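Asker: Predicted structure and sequence below. I'll ask about it afterward.
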Amino acid sequence: MSTAMMGSDVAKAMKEHLIQEVIELKEKGIEPCLTIIRVGNREDDLAYERGAKKRMELVGIKCQVLELPENIHQAEFEEAFQKVNEDPKVHGILLFRPLPGNLDEGPVKAMIHPFKDVDCMSDINVARIFSGDEKGFAPCTAEAVMEMLDYYGIDPKGKRVTIVGRSMVVGKPLSMLLLKKHATITICHTRTEDLAGTCRNAEILVAAAGKAKLITKEMVGDGAVVVDVGIHLDESGNLCGDVDFDAVKERASYISPVPKGVGSVTTSVLANHVVRAARYLTTSC
C-alpha cells in the first residue's frame, strides 16, 4: 500500500516559515503585496483566486484583485496592467490565463517586471529557470511538485524521472528544476512510442499530460513515486487526475491524490514567490 502525499501537510509545513518571513519584512516597513489580475469571471479562475486570497491572508500577505471586463480592449488592458506593474507597493502580479480571445498576452509578458512575475510569465523568468538562475520564479505548479518531493524526503538525485507532459507550465520547467537536483530526466507526451514502457522504467513518475486517468497500473513500476498534476472531471462528475489513483496506489510507494495533492501546494508556492519578490524589489531597486 502506498503513502498518500497530501498537499495540506506540505502547505502547513511551509506556512510557519512564510509567516516568519513576512513578519521580518514588515518590521523593515515592507508589506508584501500580491495583485491578481482577472479578465472576466471564469469559474476556475475564481476558485483559484479564492484559494490564493485565503493563503495570502493566512501568512500576512496583502492580496488585491483587479477585475477587468471580458470585452476590454487591448489598449485598455495594457494600460491597466502597466499601472499595476509600475505600482511600487505591488510586489507580485498574477495574471489569470488564458485570456479571452480578443486579447493578446504578448505585450504584457514583455512589460512585466521580472521580479513581479511570480508565476513565470515573462521570457526573462523562463530563461532564468533554464539557466539555473536562483532569482528566477518557476511556474507555481512545477515548484509545488518539488516542494512535495522535498517534504516527503524523496531525493531525485540520480533517480530516473519520467515527466509525461511538455508544457511550459509544468513539464519543461519541472525538468529543469529536477535536473538541478541531479535527476536523470525523460520527457514524454501522448505521442511517445511505448509510453507505458517508458513510464514503467521511472523511479519517479510525474503525470502532467492533461488527460484524465492516462496513467494506469500497468504503466507504473513497483515502488515508484507517482506525482499527479492533472485535474479533470470524470464520467461521474468527480474530480480526478491524470493517474488512475485507485489502481495505481496498489503499486506505487508514494502517490499524490487529486484533489488534495499538488494543487493544494501551489498557493503556498505563490506566497513564497511574493515574499521573495518583495525582498528582491526592496534591495535592488
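Answerer: Sure thing, it's come through. In this text the structure is predicted, and so the values were computed from the model without any measurement.
Asker: Please make it C-alpha for all contacts and neighbour counts, starting now.
Answerer: Will do.
Asker: show me where the stretch 51-200 of the chain has strands.
Answerer: 62-68, 92-95, 160-164, 184-188 (DSSP state E, counting those that start in this stretch).
Asker: among these, which is nearest Gly230?
Answerer: strand 160-164 (10.5 Å; C-alpha to C-alpha).
Asker: Mind giving me the packing neighbours of the closest one?
Answerer: Packed against strand 160-164 by the contact rule (3 or more C-alpha pairs under 8 Å, 6 or more residues apart in numbering; DSSP states H and E) you find helix 171-180, strand 184-188, strand 204-207.
Asker: want to compare, so here's the second one:
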Amino acid sequence: MQILDGKALSDQIKIELKTKSDTLNLKGITPGLAVILVGDDAASQTYVKMKEKACDAAGVYSIIHKMPTTISQEKILETIMMINNNPNIDGVLVQLPLPKHVDTTKIIEAIDPKKDVDGFHPFNVGRLVAGLDSFVPCTPLGVMRLLAHYNIDPKGLDACVVGASNIVGKPMMNLLLNAGATVDICHIFTKDLKAHTQKADLVIVGVGKQNLITADMVKEGAIVIDIGINKTQEGRLVGDVDYENVAPKCSYITPVPGGVGPMTIAMLLENTIKAATQRL
C-alpha cells in the first residue's frame, strides 16, 4: 500500500508556479486573484486564509472582497462586473456556499469565463465535457495531477465516483472519461453503493460522510481517493473512507488531511497563472 502524498506534491507545484510567476513578472504581468467572501462562515474564512497564504507563496497577487451575509445579490454582481473589467485581475473566485437569498447560478454565470479559475461557469463545464481545453474545477483537477504524479493511468480502469456534485463528482467523471476510464457514478439515490464500489479498480469519494466507504466495499488492490472532509467529535479531521481498515486492502490511498486538500489550492494557483498567461 502506498500513500498518495498531496501535501508534498502541492509544495513542489507551488515552487514551479513561483518560477512561472517570476517569468510573467519580467514581462510586466503579476498574476492576480480576486476572492469574494460573503458572510462569516468559519470554514469559508479558513479556506480563504489558506488560499491567501498560498497565493503569496506562488507570487500571485490576491485581494479579498469581504461582504456581510445581508449583502444584496445585485451588489455581488456589481463587484463581479468590476473584477471582470479589471485588467490586472486574472481570476475570480466566489467562495461557496452563498447565503440562501443569493442565486448561486446567476453569480457563477456572471463571471467572465476567461477568469473562471474555479471552472464552474457553464462555458468551461461544456468545454470539459467536450474534451476541450478549459478551466477545470480545482479538486478533480488535483486528483488527476496526483494520479499522474504516481504514474497511475486511468485508461482502461473501472472507476467509481461516489458523489455527483457540480463541483467534484460530475467534473471528476468527465475527466476520467476523457482519460479513457470506464466510469460508474453514484449518488444519494443509488440503490446499492457497495455493488458499485466493490468492482472498481479506482474509487473516488467526496460526499462528506464519515466512514461511508468501509473495508468490505473495496476490492484487494483498489486505488482509493478520499475527497471528503469531516470533523470528529474530538475535533479531528477525517475523510469519507474508514482509512484504518480500508488502507491495508489498497494499492494506493490518499490520507485525510494531506491528500487531495492541498492539491485543490495548488490547482487554483495553477489556473490563475494559466489565466494570467492569456495577457501575453
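Answerer: In hand now; what should we look at? Keep in mind that what you see is a predicted model, and the values were worked out from it rather than measured.
Asker: ok so, going back, and the helices and strands packed on strand 160-164 of the first structure as JSON lines, adding distance to Glu105 of the first structure and mean neighbour count?
Answerer: Below are these laid out as JSON lines (distance: least, C-alpha to C-alpha, whole Å; neighbours: other C-alpha atoms under 10 Å):
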{"stretch": "helix 171-180", "distance to Glu105 of the first structure": "20", "mean neighbour count": "21"}
{"stretch": "strand 184-188", "distance to Glu105 of the first structure": "27", "mean neighbour count": "18"}
{"stretch": "strand 204-207", "distance to Glu105 of the first structure": "27", "mean neighbour count": "28"}
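Asker: Dump these into JSON lines; add distance to Leu195 of the first structure as well.
Answerer: Listed next are those as JSON lines, based on distance: least, C-alpha to C-alpha, whole Å:
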{"stretch": "helix 171-180", "distance to Leu195 of the first structure": "15"}
{"stretch": "strand 184-188", "distance to Leu195 of the first structure": "7"}
{"stretch": "strand 204-207", "distance to Leu195 of the first structure": "12"}
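Asker: looking at these, which is closest to Asn238 of the first structure?
Answerer: Across those, closest to Asn238 of the first structure is strand 204-207 (C-alpha to C-alpha), at 18.6 Å.
Asker: Count the neighbours of the aligned partner of Arg55 of the first structure in the second structure for me.
Answerer: Aligned by TM-score structural alignment, Arg55 of the first structure pairs with Ala54 of the second structure. For Ala54 of the second structure, the count of nearby residues is 20 (other C-alpha atoms under 10 Å).
Asker: For Ala54 of the second structure, which non-adjacent residue is spatially closest?
Answerer: Nearest-residue entry for Ala54 of the second structure: Ile265, 7.3 Å, with adjacent residues in sequence omitted and distances by C-alpha to C-alpha, 6 or more residues apart in numbering.
Asker: Show me what that neighbour lines up with in the first structure.
Answerer: Taking TM-score structural alignment, Ile265 of the second structure has Thr267 as its aligned residue in the first structure.
Asker: quick check: angle from the helix or strand hosting its match to strand 62-68?
Answerer: Secondary structure from DSSP states H and E places Thr267 of the first structure in helix 266-284. Comparing the axes of helix 266-284 of the first structure and strand 62-68 via axes from the mean of the first three to the mean of the last three C-alpha atoms, to 10 degrees yields an angle of 100 degrees.
Asker: Other residues contacting helix 266-284 of the first structure?
Answerer: Helix 266-284 of the first structure is contacted by residues 11, 14-15, 18, 21-22, 25, 30-34, 51-52, 55-56, 59, 61, 91-92, 115-116, 118-119, 137, 140-141, 143-144 when judged by C-alpha atoms under 8 Å, 6 or more residues apart in numbering.
Asker: and if you look at stretch 71-78 of the first structure?
Answerer: By C-alpha under 8 Å, 6+ apart, stretch 71-78 of the first structure touches 68, 102-104, 107-108.
Asker: what's the answer for stretch 241-255 of the first structure, then?
Answerer: So stretch 241-255 of the first structure is in contact with 1-5, 207-217, 220-232, 257-259, going by C-alpha under 8 Å, 6+ apart.
Asker: what about Leu214 of the first structure, how many neighbours?
Answerer: Neighbours of Leu214 of the first structure using other C-alpha under 10 Å come to 19.
Asker: which residues touch the corresponding residue of the second structure for it?
Answerer: Aligned counterpart of Leu214 of the first structure in the second structure: Leu212 (TM-score structural alignment). Applying C-alpha under 8 Å, 6+ apart, we find Leu212 of the second structure in contact with 240-242.
Asker: quick one: which of those is most hemmed in?
Answerer: Neighbour counts for the contacts of Leu212 of the second structure, by other C-alpha under 10 Å, peak at Val241, which reaches 30 neighbours.
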